[in-house]
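Q: Could you work out the structure for the sequence below:
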Amino acid sequence: MTVRQIENLVALLEYFAERQKPATLADIVRQFDWPRSSAFNILTTLIEAGYLYEPRARGGYYPTQRWLQLGQALAEGEPVPEALRNIIRNLAATTGETAWISAPSSLFAVFLDVVEATAAVRYAAAPGQRVPIHITASGQALLSKMPPQDRDVLLRKVSFGHWGPKAPQSIAEVQAALTEGSARGWFHSAAAYSPDLGGVSVPVVIGERIFSLTVAGPLYRVAEMAETHATAIHDAIATEFGRDHSTATLTGLEPPARA
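A: Purely as a prediction, here's the structure:
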C-alpha cells in the first residue's frame, strides 16, 4: 500500500532532477495533471520548510541545497563502503557491463550504487531501483547470507508467477537455486526478472551488513560470460578486502579456485 502524498513528493523531486531548471505552478499542474490547489499546497509546504525557493521573482520554483545537505547527512550515517564502490567501477570497466551494489529491503534487493555500461544496449539501472529478492541473482546472493529463520519468513511472503519466463515458481525452486549458487560460489539469473537480461552476483558480508555485487547485461552478451564475470567479482573482492575475506565471511559458499 502506497501513500499518495509521498508518491507525489518523490515524483516532483524526480521531475526537477530531470528538468534541471525552475518550474512554475502552471508547469507542475500541466506535468502531473494535479488539481491546482493540491499542487499549490505541496509547493507552499516545501517552501515553508526550506526545500524550495524562487531563484527569480515569479520565475518558478527550484529545490534548495537543503536536499543535498539532507542526503549527505543520511549517507554519512550509513555509508556504502568505498571499497565496494571501487569494485563496481572496476567491474564495469573490465567487463563492459553494468555493475551495482545491492542490499536487502524487505521483499526486494535495492540498488545502492550503480555504474552503467557505456554500450548503447545495456542493463539500465539507477540507485534506488528495486528488484524482487527471490528471483534475481542480486537478491538470491543476499538471501543466501540471511539467517535461515529470517529467510524462511521472507520467502513465505513473496509472490510467484508474473516475472520473467525463467523465474522460480515456488519456494522449493528458490531454495534449490540458493543451494546451487552457494555450492558454485556465485548466483545466476537469466530471463528471470526480464526476458532479455541476465547477470551474476556474489554476496559480501562486512561486519553485520550484507551486500551483493552484480554484473549484468543483455543475455546475448552475458549468457556465455557468467563464470568469467563471477570470477571477476571474486577477484575484485579479494583485491579490495584480502584473499581470505570471502572464505572467512561467507560460510557455506565456496569461491571459485582462481579467487
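
Q: going forward, measure contacts and count neighbours with C-alpha atoms only.
A: OK.

Q: from what I can see residue 198 touches residue 216, true?
A: Yes - the pair residue 198 / residue 216 is scored as a contact, 5.6 Å apart, by C-alpha atoms under 8 Å.

Q: Identify the contacts common to these two.
A: Shared contacts of residue 198 and residue 216 (C-alpha atoms under 8 Å, 6 or more residues apart in numbering): residue 222.

Q: Which stretches in the stretch 1-150 of the chain count as helices?
A: Ranges of helices within the stretch 1-150 of the chain are 4-19, 25-32, 36-48, 66-77, 82-95, 137-143, 148-155, based on DSSP state H, counting those that start in this stretch.

Q: quick one: which of the ones you listed is nearest residue 187?
A: Closest to residue 187 of those is helix 137-143 (C-alpha to C-alpha; 5.1 Å).

Q: One more, so I can put them side by side:
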Amino acid sequence: MTSQKTGTYRLEGETPAQRLLALLEVIADKDQFFTLQSMVDETGMPKPTLHRMLQQLESSGMLQREADGRHYGKGGRFRRLAEKMLLNDTVHGARHAVLSQLVDEVGESCNITALSGSEVLYLDRVETSEALRFFLHPGSRVPVHCSASGKLFLAQMPPAQRRRLLGEISLKSFTDKTLTNLDTLEAEISDVRQQGYAFDNEEFLPGLLCIAALAPDPNGGRSNLGIAIQAPIMRFSKDKALECLPALQRAANAIAAIDRDAMVLSAAQENKSAKSGGK
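A: Have a look, this model is predicted:
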C-alpha cells in the first residue's frame, strides 16, 4: 500500500514484493510518463533500489521504456491486467448494482463493509444525490466499536474473542455519544445480537446516523460482509431508519445470493480442474 504524505509517496511493505506492489500503485495513479529521478523525488527511495525495481517491472512487461530511453510508461501487461480485472470482476459489479438499487429505493448513501483487524473497511459505496451528505469512499476505515457494521461483526464473536479484541484497542471517543465503556458496549452488542441489525447513532461523526445488517454467510457461518445506510440526522431518525430496514435486509440477502452463486461456480470449476488433472 502507499500513503501520500507531504507531497510524496511512502512505499509501505515488509518485503521487496510488497514494496514492488506499492510502487505499482503509485504508477497506476499516474496519467503521464515518468523518469527514474521523478520517482526518487516522489518516493524518497534510494536511487539504486528504485532503479532495480523499475528494471524488474520493465522486464516483466508491466512497464515499458519510451523512445528517449529515460521515460517510463505503463506496459502492455499492466494494461491487460487492469482490463481483465474490470472485465471479470462480475461479483463486485453485481454487488454494486444491488447497492445502487438500495440507494435509489431509500434515497440515502449506502456502503458494503468488512471487518479488517480492529476496523471496519468500506469495500464499496454509492452516494445519495442529496446536497447534504457525508462524503466517505471505498477504502475508508472506521474503528469497530463506533460502527454499526462493526457492532454486528463483534456480536458474532465468542465472548472471549470479542473481549480480547476490545481489550487490545483503545475505545476512543469520537463524539459525546461514542461508547467507550466496555460493559456499556457489551450491553449494546447483546441487543444487536437479538435484533439482527445495529445503529451508529452519531458515535463516529456528529450528525451522522447509520443502520446496518449482515449479508448472511453462504455456508451458514459467521459473515464478514455488512451493508449499511447512512444519512444526516436532520432527515434520518432511528424510526425512519427502521422503516428502511426491510429494504436493507433484502439487499443483504441479494448480496449473499451473489456470493453463494460465485462460490458454487468456483467449486464447480475446481472439481472440473481436479478431474482433468486426474486423467
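
Q: For the two chains, what TM-score is obtained?
A: With the length set by TM-score structural alignment, normalised by the length of the first structure, the two chains reach a TM-score of 0.72; 238 aligned residues with a C-alpha RMSD of 3.7 Å.

Q: thinking again about what came up before, more neighbours: residue 198 and residue 216 of the first structure, which one.
A: Per other C-alpha atoms under 10 Å, whichever of residue 198 of the first structure and residue 216 has more neighbours is residue 216, with 33 against 25.

Q: what does the more buried one align to in the second structure?
A: Counting by TM-score structural alignment, residue 216 of the first structure lines up with residue 230 in the second structure.

Q: Look at the closest residue to that match other than its chain neighbours and give its secondary structure.
A: With C-alpha to C-alpha, 6 or more residues apart in numbering as the criterion, residue 230 of the second structure has its nearest non-adjacent residue at 4.4 Å, and that residue is residue 210. Here residue 210 of the second structure is recorded as strand under DSSP: H, G, I helix; E, B strand; the rest coil.

Q: How many neighbouring residues does the aligned residue in the first structure for residue 210 of the second structure have?
A: Alignment note (TM-score structural alignment): residue 210 of the second structure maps to residue 199 of the first structure. Neighbour count for residue 199 of the first structure, taken as other C-alpha under 10 Å: 29.

Q: Which strands and helices lie in contact with the top helix by length along the second structure?
A: Criterion DSSP state H: the longest helix present in the second structure is helix 238-277. When contacts are defined as 3 or more C-alpha pairs under 8 Å, 6 or more residues apart in numbering; DSSP states H and E, helix 238-277 of the second structure packs onto helix 90-106, strand 208-214, strand 226-232.

Q: circling back: quick one, what contacts the residue nearest to residue 230 of the second structure?
A: Contact analysis of residue 210 of the second structure by C-alpha under 8 Å, 6+ apart lists 148, 199, 200, 201, 228, 229, 230, 231, 241.

Q: what separates the fifth one from residue 186 of the second structure, distance-wise?
A: Relative to residue 186 of the second structure, residue 228 of the second structure is positioned 21 Å away (criterion: C-alpha to C-alpha, to the nearest Å).

Q: More neighbours: which of those two?
A: When residue 228 of the second structure and residue 186 are compared on other C-alpha under 10 Å, the one with more neighbours turns out to be residue 228, at 29 against 19.

Q: who touches the nearest residue to that one once chain neighbours are set aside in this structure?
A: Leaving out its chain neighbours, the residue that sits closest to residue 228 of the second structure by C-alpha to C-alpha, 6+ apart is residue 212, at 4.1 Å. By C-alpha under 8 Å, 6+ apart, residue 212 of the second structure lies in contact with 148, 149, 152, 197, 198, 199, 226, 227, 228, 229, 248.

Q: gap between the fourth one and residue 36 of the second structure?
A: Applying C-alpha to C-alpha, one obtains 51 Å for the distance of residue 197 of the second structure from residue 36 of the second structure.

Q: More neighbours: which of these two?
A: The neighbour comparison of residue 197 of the second structure against residue 36 (other C-alpha under 10 Å) goes to residue 197, with 22 against 15.

Q: That one reaches residue 150, doesn't it?
A: No - contact status for residue 197 of the second structure versus residue 150: not in contact, 10.8 Å apart, counting by C-alpha under 8 Å.

Q: and the equivalent of residue 19 of the first structure over in the second structure, how far is that from residue 63 of the second structure?
A: Per TM-score structural alignment, the equivalent position to residue 19 of the first structure in the second structure is residue 30. As judged by C-alpha to C-alpha, residue 30 of the second structure and residue 63 of the second structure stand 13 Å apart.

Q: quick one: which of those two has more around it?
A: Neighbour tally, residue 30 of the second structure and residue 63, criterion other C-alpha under 10 Å: the higher count belongs to residue 63, 22 against 11.

Q: what's near enough to touch the aligned partner of residue 140 of the first structure in the second structure?
A: Mapped onto the second structure by TM-score structural alignment, residue 140 of the first structure lines up with residue 151. Counting by C-alpha under 8 Å, 6+ apart, residue 151 of the second structure touches 144, 145, 189, 192, 198.

Q: Apply 7 Å and report the result again.
A: Listed by C-alpha atoms under 7 Å, 6 or more residues apart in numbering, the contact set of residue 151 of the second structure reads 144, 145, 189, 198.

Q: What of residue 154 of the second structure?
A: residue 162.

Q: coming back round to it: surely the match of residue 216 of the first structure is in contact with residue 107?
A: No - Residue 230 of the second structure is not in contact with residue 107 according to C-alpha atoms under 7 Å; the separation is 10.0 Å.

Q: hang on, the earlier thing: how far does the longest helix of the second structure sit from its chain's centre?
A: Centroid displacement of helix 238-277 of the second structure relative to its chain, using C-alpha atoms, centre = their mean, to the nearest Å, is 17 Å.

Q: residue nearest the centroid of the first structure?
A: Most central in the first structure under C-alpha atoms, centre = their mean is residue 111, positioned 1.3 Å from the mean C-alpha point.

Q: list the contacts for the residue nearest to it when sequence neighbours are not counted?
A: Of all residues not flanking residue 111 of the first structure in the chain, residue 102 sits nearest, at 4.5 Å (C-alpha to C-alpha, 6+ apart). Residues in contact with residue 102 of the first structure, defined by C-alpha under 7 Å, 6+ apart, are 109, 110, 111, 112, 138, 211, 212, 213.
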